[in-house]
Structures are given as C-alpha cells and as structure tokens.
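Q: I would like the atomic coordinates for the input below:
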Amino acid sequence: MSTAVQDAPAAAPSLFAIASRIWDAGAPVEALTADRDGAAVAFELADGNVALAPARDPEPAATRIRIAGDSGQMSITPRAGRYAPLERAELGTHGTIAVCPSASGRGVVAIRSDGRLVRITPRGQVVTIPTGDLGRVGAIASHPAGPQIAVAAGGNVVVGPEDEPARGTVSPLPGDVAALAVSPDGRVAAATREAIHLLDAGRTMASFAATRAERLVFSPDGTYLAAALFDGGVALVRIADGRVATLANYPAPVRSLAFSRPASAFATSGAYRAAAWSLATPPFDGAADGALVTGRPGLVLVETVAAHPRRPLLAIGYADGIVTLAPIGSREEMVLCPTPGGAVTALGWAGAGDDLAIGRADGMAAIANLPPALFK
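A: This is a model prediction of the structure:
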C-alpha cells in the first residue's frame, strides 16, 4: 500500500519581502545616496552606472496593515500592483566615481571617471555641470541644507553654486584632497594625506592629525567629525577643542560611519558586531570609554551601518547579506532582510526614516518601507 505524500505548506513571505521593493541592479551595488527632497535613491554600481528608484513607496506598508479581530495580531497584506523598475542614468563611456545629494534638493550630483561633474535627475536624466578651469574633480560634497556644493580638484577646494562651482571661493591646501564633508553650518572638512582641514569662507580654521582619511562624516549638529582611515580604524574629532580619538584594532576596513542624534552616539562597521560609542562620554582616553554594546556578536563581519534620523536605532548590514535593526546600546536585534547573499555594501535611511535603502554586492537593490507600528 502506498501513502500519498502531501506537499509541505509554502513558507509565509518575510516582512522584508512584503514591505520592500526589490530589484536586480544588474551589477554589484557599491554605495547609495538618497536625495534631499526624498524623491529618489541613487544606487551606485560597480560598472560605473547609477540606477535610481523613487524613494516613496506607491503602496506604503502602513496602508496594508490588517489587525485580526480574534487575536489582535498585525499583518501586512501583499501589494495589489506592480512598482516601477529602476531608472538607469545613461552616462556613456564615463562611469561615476562619487555621488552626493544635489544642492537643488532633487536628484544627485556625480563625478564621472573623466573628472567632470554631472547632475542626475530622479528620472535618470544626465545634465553636465560646467566646472570652468577647475581641472579634474576628485571629491564632492553638498551642503546639507543650503544651495552650495564643495568641490575638490587637486589641492584646491572650491565652495560655490552647484550650477557653476568654479565661481565659488577657493581654498588651497597642501596636497591633493581625497574626501570632503560639509557641516550643517556650512564649514567644510577636507582630507589630505596627512591631515583633515576645517575650512570656513575660504580660510583654514584648523587642521587635525589624521593620516590618509578617505571618508568623512559630520555629526548632525556639527560638533564632531568622523573619518575612516585607509590604513585601518577611525578618527573621531571634537571640533571645539580639536581633540582626536584614534580607534584602531578593527578586524576589517571600516566601510561606513554613522552618527545618531536621538541616541547621541557614533557607530561604525568593520567588526563582528556594530561598534558604537556614546558622545556623552566619547572615547578620547581609550576605546572602552563610552562603548555601547549594540546588536549581537557573531562570526560575520558588519559591512555597513546607518543610524535612523528620528529613533535611537541602527540598521546593520552584514557580509553574508543579512540586514538587522538594533536599538543603540542594546543587545536586541531584529532581522529585517533574512535572505543570505552578497555582502551588504550600502544602507541609507530615506526621508524621515520610513524607508531603508539597501544595496548588496550580488546586485540586489531594495527599499524597505517600515511602518511606525513596527517600532512600538
């Protein structure tokens, strides 16, 4: 006698699958940038191209929440329709090497591989930005709220209008500039081989010892500046007194830096759990000072982190493709993206923090729409 074998019931789709828009970008994602107006997210690809997605979800998860009458259990229903595909910016033979939000609010500005600047609209249109006789541009950063952009060409930093940056104020520095950042009040940080220089209205206001900084991030209030170092580790600078904490002994290069205003904290990737410190007791006298245990330790490297703009929450991306959410200073961790795959190379919160953009080395690009009820 034979016994019929019934198929196992299909697994319920994950929160990530239901709440997210997910695309195949066609190439590894290396970085991502959300524009200032919340119109678009630009995924920077390893082949030099840029793929753009609307930041706003046409069917937000909050509109698809259902509460079971008998149990009170919350669920999110599947989407009723399709969402838009990625828009690819046509850049010809010149790919991009760096991207920042456009000072106009919508879209992004990119450096092409030939050192020229272009603006990319949310629909993927590419507009050349004249740079006059500036020469080959190597780094860019836009003002977080103002209409200006900072551009580095060789050892010169120019701050001027985005449409014609060559008309701006020039600050010559001792060596080529590898990275730029603009503070909320408009000061510019520029990294050369031996130091980070703080510029204001064309003048060098201070210089901080930091060798080969390659990524710069200001805290939301401009009080601190963080730098990822080419030779490993992180430099944390307190602007007011110029004090520098060098945080070394990371098991891997630090790919991302994040400041959290709600938690008054600073976090990095590069270890086997998110590395975080309280800015109330910053680590100027040792890496243990102010350390905040965040998330669970494991055997997989943290590749990237992103701090929520309104909650004391950190998104954590791992080398195996998993993305989690953890309250800063807590061992608790919620798995958001449970699907293993390529390393999570990019994370970023869009707009007010309802959407988390994710990029992976296997070409997955996604934007997860997270309803406020998820955090209650």
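Q: C-alpha only now, for contacts and for neighbours.
A: Fine.
Q: tell me how many other residues surround residue 228.
A: For residue 228, the neighbour count with other Cα atoms under 10 Å is 26.
Q: residue 17 belongs to a helix?
A: Yes - under DSSP: H, G, I helix; E, B strand; the rest coil, residue 17 falls within a helix.
Q: quick one, what contacts it?
A: With contact set as Cα atoms under 8 Å, 6 or more residues apart in numbering, residue 17 has no partners.
Q: gap between it and residue 76?
A: 11 Å (Cα to Cα, to the nearest Å).
Q: same deal with residue 152?
A: 47 Å.
Q: out of these two, which sits in the more crowded spot?
A: residue 152 (26 against 16).
Q: for the more buried one, which non-adjacent residue is closest in space?
A: Take residue 152 and drop its neighbours on the chain: the residue closest to it by Cα to Cα, 6 or more residues apart in numbering is residue 139, 5.1 Å away.
Q: what's the neighbour count on that neighbour?
A: Residue 139: 26 neighbours (other Cα under 10 Å).
Q: isn't it right up against residue 180?
A: Yes - the pair residue 139 and residue 180 qualifies as a contact (Cα atoms under 8 Å) at a distance of 6.3 Å.
Q: which residues are in contact with both of these two?
A: 151-152.
Q: now residue 182: closest residue in space, sequence neighbours ignored.
A: residue 188 (4.5 Å).
Q: ok, now how distant is that neighbour from residue 218?
A: Taking Cα to Cα, one finds residue 188 at 10 Å from residue 218.
Q: which one of the two is surrounded by more residues?
A: Under the neighbour definition other Cα under 10 Å, residue 188 and residue 218 were set side by side, and residue 188 has more, 27 against 24.
Q: dump the residue contacts of that one.
A: Contacts of residue 188 by Cα under 8 Å, 6+ apart are 150, 180-182, 198-200.
Q: ditto for residue 32
A: Contacts of residue 32 by Cα under 8 Å, 6+ apart are 41-44, 346-348, 357-359.
Q: so what's it closest to, chain neighbours aside?
A: residue 43 (4.4 Å).
Q: let's compare: structure for the following, please.
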Amino acid sequence: MTSNVELDRAAAPQDGTAVPDRVAIADVAALGGRIAAAVSQVVLGKPDVIRLALITLLSEGHLLLEDVPGTGKTVLAKSLARSVDGTVSRVQFTPDLMPGDVTGVSVYDRSTSQFEFRPGPVFANIVVADEINRASPKTQSALLECMEEHQVTVDGTSYRLGRPFLVVATQNPVEMEGTYPLPEAQRDRFFARVSIGYPDRSAEVAMLADRDRGDPLAAISPVADAATIAALIDTVGTVHLAPALRQYLVDIVGTTRTIPEIRLGASPRSVLHLARAAKAAAALDGRNFVVPDDIQRLAVPVLAHRLLLTVEAHAARRSAEDIVAGLVGRLRVPRGG
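A: Below is the predicted model of the structure:
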C-alpha cells in the first residue's frame, strides 16, 4: 500500500470546498467504535470483518458473508442487528421459499371487499438472509428491487422500505448440492463480500471459556437506533473525495475490464460503491476526506465478487481477489487533490 503524510494532505480539500463539521465526523467514529465493540463480544478476533460490516451499514449497502459452515456468518449478522435498535428480521432461505414469503402478499379481505397488502420480512431495517443460495433464482430475484431501489412492488403498487435498510446474506461456497449460484445481477447489488475465516487459537480458547454458559448474543445491547444510523449515513455522504481520487477510482474499476484473465469486469455501480466505502472508512477513522489507502484497502472486498474469470484463469488457479490486489498495486497513486 502507498500512503504517507504528503498523500493524506493532498487528498484533503484544497479548493475551498465545504467540509462537514468535525464533531459530526467524530460522532461517526465514536458510534462506530461502540458498535464494533458490541459485535466483538460475540465475533472474536475478527476486527477487520466487523469493520467492513460497519462500512457497509454506513454506506447503505448490503453485505454478502461467504464462508464454510460454522465460522460465524449468521452470528455476525445477528450481532450486528442486535447492536442497532431498529427492526430486524431473519429469513431462512430454502428451495420451497416463494417471492411473496420475502416481499409480502396481497390478501383479499372479505369484510372490506378489498385486497390488503401484508408486508413480508424484507420490511425491516436489517434483514438477515440466511443461506441465500438455497432459494430458487425466482425467489432470489425478489430481492433485486429491494436492494437497489429500497422499495417493493406488489400487484402494481410500490411500497417504500425503511431507512436504514441493510441485507446481510450468508452462503456456503463449498456445499453445492441443493443450492443455486447467485446470478451476476444479484452479486453486483451486494456492496461487499467477506469471508470470516477460522478464528485464531486464542479466540477459539476464549470461545470455549464462555459459550457453554448461555447465548452470547443476549449480552449485546443496542448502542444506536435507526434514526441515528440514518443521520450518520448522511454525514458519511459529505466526506470529501478529491477529483484526483475520483479518477483513481475510475482507473481501478476500468482496468478490471481490460485484463485478459477477466471476462466480465466491474460495473459502473461498483465505482459508486467503492467511493461510498472509502468515505465511510474515512469517517470511521475520524477524517472528513478520503485518502488513497481507504480505496486500496477496500478494493478487494468491494470489487472481487463482481468479476467473472476466464476458463484459463481458473485453470491457473487465479482468484479474483489476487487479480484485484495485483492491479491496485500496479496503478499509479495520485499525488495531488
């Protein structure tokens, strides 16, 4: 990674652009720290994963947790939900789940001779979509409109979803029987993907010390409500992104479309997502401007899951994560703001 004081200063606003109040930015950092502390009571030894979940929340994105069974995917989703005092729902995706089971349905009311809409579990601030790849493509597609437009359309009528709205989906990448791979359109709507991985030795020892006494999730108390999170999201949106860094973002994403090993590069939506992620990372660090390190550290989790590799790249055991990390390392870092 390339980072120094000169780069940090160059990334700061130099053209008289109004910047957000430092107190407001400090509130983002402080509250983010409290949420991270609450989640870390349950998800042990994974500060980077928790930070990415926070960045996704403050960017109004959606998070895909992809890992082998038993690594804490659902626990992370539940603990993040418990730390925010908003509406929370959990959907266990199964092959027989129907779209209406997620979005809601219109039911005929005999007393009024009218159809009445009954909201589904997607009408919540945080929706935990457990094992999302076990549902059929038809049911998976029910989330497309929800995730992108924050609304649900049933029988020609659109219903707005609350704010904030975060989908935390989990899936198992190794157990393929009875699963349906997420289509590219669905994957592109996920703001970031992360693999939790196995805990280190000390974290597993700590788990043995207290997990047999009760549910660790019960110890988490909400540290913010939905209205507060929505206000913090607005503050994150005011973080300054220098023109040179905007070009840097476009260069990173554009390069994914020219690499021979990639048959489908990152979409224009991914440029917006990476910019939002960098702003949220800056705010969590107490800064009101983005620096190159913010972009470099988030390029892999924000971009890699959107890429489709060629057959030759798979045969050479190349991963999308390696390719993104390599191109970030090769591109020239801007020196001026």
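Q: just give the TM-score of the two.
A: Once superposed, chain against chain, the TM-score is 0.26 (TM-score structural alignment, normalised by the length of the second structure); 156 aligned residues with a Cα RMSD of 7.1 Å.
Q: of the contacts of residue 32 of the first structure, buried ones?
A: Neighbour counting over the contacts of residue 32 of the first structure (16 or more other Cα atoms under 10 Å) leaves 41-44, 346-348, 357-359 as the buried ones.
Q: nearest to residue 129 of the first structure, of those?
A: Nearest to residue 129 of the first structure among those: residue 42, at 18.1 Å, using Cα to Cα.
Q: ok, the closest residue to residue 243 of the first structure other than its chain neighbours - contacts?
A: Leaving aside its sequence neighbours, residue 243 of the first structure sits nearest to residue 237 (Cα to Cα, 6+ apart; 5.8 Å). Residues in contact with residue 237 of the first structure, defined by Cα under 8 Å, 6+ apart, are 208, 224-226, 243-245.
Q: buried ones among the residues you listed?
A: By 16+ other Cα under 10 Å, the contacts of residue 237 of the first structure give 208, 224-226, 244-245 as buried.
Q: dump the residues you listed to a markdown table, plus secondary structure and distance to residue 31 of the first structure.
A: Output for those, formatted as a markdown table (DSSP: H, G, I helix; E, B strand; the rest coil; distance: Cα to Cα, whole Å):
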| residue | secondary structure | distance to residue 31 of the first structure |
| --- | --- | --- |
| 208 | strand | 27 |
| 224 | strand | 23 |
| 225 | strand | 20 |
| 226 | strand | 18 |
| 244 | strand | 27 |
| 245 | strand | 26 |
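Q: now the two most distant members of the residues you listed.
A: 208 and 224, at 12.2 Å, using Cα to Cα across these.
Q: residue 266 of the first structure: neighbouring residues, count only.
A: By other Cα under 10 Å, neighbour count at residue 266 of the first structure equals 25.
Q: for residue 315 of the first structure, state which of the contacts of residue 32 of the first structure is nearest.
A: residue 347 (7.5 Å).
Q: that closest one touches residue 318, doesn't it?
A: No - contact criterion Cα under 8 Å: residue 347 of the first structure and residue 318 do not qualify, at 10.6 Å.
Q: which residues of the stretch 151-300 of the second structure fall in helices?
A: 184-189, 201-210, 226-236, 243-255, 268-284, 292-303 (DSSP state H, counting those that start in this stretch).
Q: and the angle from the fifth one to helix 226-236?
A: Read that as helix 268-284 of the second structure. For helix 268-284 of the second structure against helix 226-236, the angle by axes from the mean of the first three to the mean of the last three Cα atoms, to 10 degrees is 100 degrees.
Q: repeat for the fourth one
A: Angle of helix 243-255 of the second structure versus helix 226-236, following the same axes, to 10 degrees, is 100 degrees.
Q: just checking, what packs against helix 243-255 of the second structure?
A: Packing partners of helix 243-255 of the second structure (3 or more Cα pairs under 8 Å, 6 or more residues apart in numbering; DSSP states H and E): helix 268-284, helix 292-303, helix 320-330.
Q: could you pull out the buried residues of that helix?
A: In helix 243-255 of the second structure, counting by 16+ other Cα under 10 Å, buried: 244-245, 248-254.
Q: what would the residues you listed look like in JSON lines with distance to residue 76 of the second structure?
A: Shown next, in JSON lines, are these (distance: Cα to Cα, whole Å):
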{"residue": "244", "distance to residue 76 of the second structure": "36"}
{"residue": "245", "distance to residue 76 of the second structure": "32"}
{"residue": "248", "distance to residue 76 of the second structure": "32"}
{"residue": "249", "distance to residue 76 of the second structure": "29"}
{"residue": "250", "distance to residue 76 of the second structure": "32"}
{"residue": "251", "distance to residue 76 of the second structure": "33"}
{"residue": "252", "distance to residue 76 of the second structure": "30"}
{"residue": "253", "distance to residue 76 of the second structure": "29"}
{"residue": "254", "distance to residue 76 of the second structure": "33"}
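Q: list the buried residues for the helix of greatest length in the second structure?
A: With secondary structure taken from DSSP state H, the second structure has its longest helix at helix 22-40. For helix 22-40 of the second structure, burial by neighbour count (16+ other Cα under 10 Å) applies to 24-40.
Q: tell me the contacts of the residue nearest to residue 197 of the first structure when sequence neighbours are not counted?
A: Distance criterion Cα to Cα, 6+ apart; nearest residue to residue 197 of the first structure, sequence neighbours excluded, is residue 207 at 4.3 Å. Residue 207 of the first structure makes contact with 195-198, according to Cα under 8 Å, 6+ apart.
Q: which of the contacts of residue 237 of the first structure lies closest to residue 33 of the first structure?
A: residue 226 (18.5 Å).
Q: I figured that closest one hits residue 257, correct?
A: Yes - using Cα under 8 Å, residue 226 of the first structure is in contact with residue 257, at 7.2 Å.
Q: what touches both of the two?
A: residue 217.
Q: circling back to that earlier point, any idea how far residue 268 of the first structure is from the residue nearest to residue 243 of the first structure?
A: Relative to residue 268 of the first structure, residue 237 of the first structure is positioned 15 Å away (Cα to Cα).
Q: and if you look at residue 277 of the first structure?
A: The value you get for residue 277 of the first structure to residue 268 of the first structure, if Cα to Cα is used, is 9 Å.
Q: done for today, thanks.
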